[in-house]
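Chemist: heads up, no residue letters with this:
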């Protein structure tokens, strides 16, 4: 994955890269929340607990950040890195 493709993948996932790691944008939070709803439908207990939290709860944001990092990592691996 070249640098341009990497940046596009980060943008698609709603992530920004900082010196300390990845940060989640509002768009990324929304996308991850939809993914969590799908996981909840399939019985994922962590998704059930997380979606019960307020959207402002830092734990919910962290869970969503992890979902998006996982999706970004899978995309990067699939690209042949």
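Modeler: That came through fine. None of these values were measured; they are calculated from a predicted model. Residues are numbered from 1 along each chain as shown.
Chemist: could you use CA atoms for every contact and neighbour count after this?
Modeler: Fine.
Chemist: residues near the closest residue to residue 81 other than its chain neighbours, how many?
Modeler: Once flanking residues are discounted, residue 81 sits nearest to residue 1: 6.1 Å by CA to CA, 6 or more residues apart in numbering. By other CA atoms under 10 Å, the residues close to residue 1 number 14.
Chemist: for residue 1, what are its contacts?
Modeler: 76, 79-81 (CA atoms under 8 Å, 6 or more residues apart in numbering).
Chemist: got another one to weigh against that:
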């Protein structure tokens, strides 16, 4: 993956990369919230439980991080970068 394209994709998904892995940004948390709402509408019970948690709950933030990592990974795989 070209570094610039990778950085653009990370930013688009609201992720930053650290030595320990990925961290979700506030923008990424918001995008994940929309994705979780879509998943809940499709009947996803896990998404419904996560959306029921408060926005400051660390479990909800971790769920958002995982959703955004998944979206980033899919984009990286599909685009071949």
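Modeler: Yep, that arrived. Owing to the predicted nature of the structure, the values given are computational and were not obtained by experimental measurement.
Chemist: if we can go back for a sec, report the buried members of the contacts of residue 1 of structure 1.
Modeler: Applying a neighbour-count criterion of 16 or more other CA atoms under 10 Å, the buried members of the contacts of residue 1 of structure 1 are residue 76.
Chemist: just checking, what packs against the longest helix anywhere in structure 2?
Modeler: The residue-count maximum for a helix in structure 2 (DSSP state H) belongs to helix 58-79. Here helix 58-79 of structure 2 touches helix 3-12, strand 15-18, strand 21-24, helix 26-41, helix 45-52, going by 3 or more CA pairs under 8 Å, 6 or more residues apart in numbering; DSSP states H and E.
Chemist: in CSV, list these along with mean neighbour count and distance to residue 59 of structure 2.
Modeler: Below are the helices and strands packed on helix 58-79 of structure 2 laid out as CSV (neighbours: other CA atoms under 10 Å; distance: least, CA to CA, whole Å):
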stretch, mean neighbour count, distance to residue 59 of structure 2
helix 3-12, 14, 21
strand 15-18, 14, 17
strand 21-24, 17, 13
helix 26-41, 18, 12
helix 45-52, 15, 8
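Chemist: columns distance to residue 70 of structure 2 on top of these, output as a markdown table?
Modeler: Output for the helices and strands packed on helix 58-79 of structure 2, formatted as a markdown table (distance: least, CA to CA, whole Å):
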| stretch | distance to residue 70 of structure 2 |
| --- | --- |
| helix 3-12 | 11 |
| strand 15-18 | 11 |
| strand 21-24 | 11 |
| helix 26-41 | 10 |
| helix 45-52 | 14 |
